[in-house]
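>>> Fold the following for me, if possible:
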Amino acid sequence: MQILEMDTYRYHGHSMSDPGSTYRTRDEITGVRQERDPIERIRKLILSNEVATVSELKDIEKEVRKEVDDAIAQAKEIPMPDPSELFTNVYVKGFGAEVFGADRKEVKAVLP
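Below you'll find the model as predicted:
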């Protein structure tokens, strides 16, 4: 089994009561958004390699937004699962995994 980790940045707080700006500066958030945002990075890569045009990317974005909105609407229609399902498929014993930090320089843990 392989797991792919996507390292990105949370631009907003953890919840509605957490503005996310009490423990980091607005400059930090803006800097990360400009330099490390994965969507902007791939958009620039696509455009610089002429894989798609700005117009084509906007069309794709509209399609994706509609797909997400449709999925949200569908999810809201589905009844909540029975509480007995809370821990179903959450953890499987016997699979080991190496857990790396964001910089991939050192293994933080090996899970049993």
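>>> rest of the way, CA atoms for contacts and neighbours
Will do.
>>> which ones are touching residue 34?
Listed by Cα atoms under 8 Å, 6 or more residues apart in numbering, the contact set of residue 34 reads residue 40.
>>> now it: how far from residue 111?
35 Å (Cα to Cα, to the nearest Å).
>>> and residue 29, which of the three is it?
Each residue gets one of three states, and residue 29 gets helix by DSSP: H, G, I helix; E, B strand; the rest coil.
>>> Equivalent analysis for residue 99, please.
strand.
>>> give me every residue that touches it.
Applying Cα under 8 Å, 6+ apart, the residues contacting residue 99 are 107-111.
>>> is it fair to say residue 69 lies in a strand?
No - counting by three-state DSSP, one finds residue 69 to be helix, located in no strand.
>>> Please tell me how far it sits from residue 60.
14 Å.
>>> now do residue 99
From residue 99 to residue 60 the distance is 34 Å (Cα to Cα).
>>> how about this one, so we can line them up?
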Amino acid sequence: MFDVVILTDYRYVNPEKTDWYTDHVLLEDQLLQTALEDKGLKVCKKDWADSNFDWTTTKYAIFRTTWDYFDRFEEFFDWLEKTKNKTTFINSAEIIQKLLSFWQWRLKNYFA
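Down below sits the predicted model:
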């Protein structure tokens, strides 16, 4: 059982090769994880799309670097809807859904 899962995308879970950008992402994630662990919490980082992870095994999930949602809107919306009843999102599902809907609308209308 975890207290907190830090949500990321597959590119930032144990990458084999890194560059300066990925190094910064990993550093920021590690700083957050260390700060939470220093408070006595059991923490891990997971790809939001990891179908093998049981989301009922964590109390909370915090959105950090889930940036591949941009290319996977529908899959991300479906995951968000399904998972919001299995754990508590630090950033509420409703807020995330509103932000994603806004960006999806903006991209559709601005770049069409």
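>>> Quantitatively, what TM-score do the chains reach?
With the length set by TM-score structural alignment, normalised by the length of structure 1, the two chains reach a TM-score of 0.27; 52 aligned residues with a Cα RMSD of 4.6 Å.
>>> still on that earlier bit, mind putting the contacts of residue 99 of structure 1 into TSV with neighbour count?
Output for the contacts of residue 99 of structure 1, formatted as TSV (neighbours: other Cα atoms under 10 Å):
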residue	neighbour count
107	10
108	11
109	11
110	10
111	11
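>>> May I see the residues you listed organised as a markdown table, with secondary structure added?
What follows is the contacts of residue 99 of structure 1, written out as a markdown table (three-state DSSP):
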| residue | secondary structure |
| --- | --- |
| 107 | strand |
| 108 | strand |
| 109 | strand |
| 110 | strand |
| 111 | strand |
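>>> what's the closest of those residues to residue 27 of structure 1?
If you rank the contacts of residue 99 of structure 1 by distance to residue 27 of structure 1 using Cα to Cα, residue 108 comes first, at 29.6 Å.
>>> close enough to count as contact, that closest one and residue 100?
Yes - at 5.5 Å, residue 108 of structure 1 counts as touching residue 100 under the criterion of Cα atoms under 8 Å.
>>> List the contacts of residue 40 of structure 1.
residue 34.
>>> any idea how far residue 79 of structure 2 is from residue 93 of structure 2?
Taken as Cα to Cα, the span from residue 79 of structure 2 to residue 93 of structure 2 is 10 Å.
>>> Also residue 99 of structure 2?
10 Å.
>>> Give the residue from those two that has the larger number of neighbours.
residue 93 (17 against 12; other Cα atoms under 10 Å).
>>> which residues of structure 2 fall in helices?
Under the criterion DSSP state H, structure 2 carries helices at the ranges 20-38, 73-83, 93-110.
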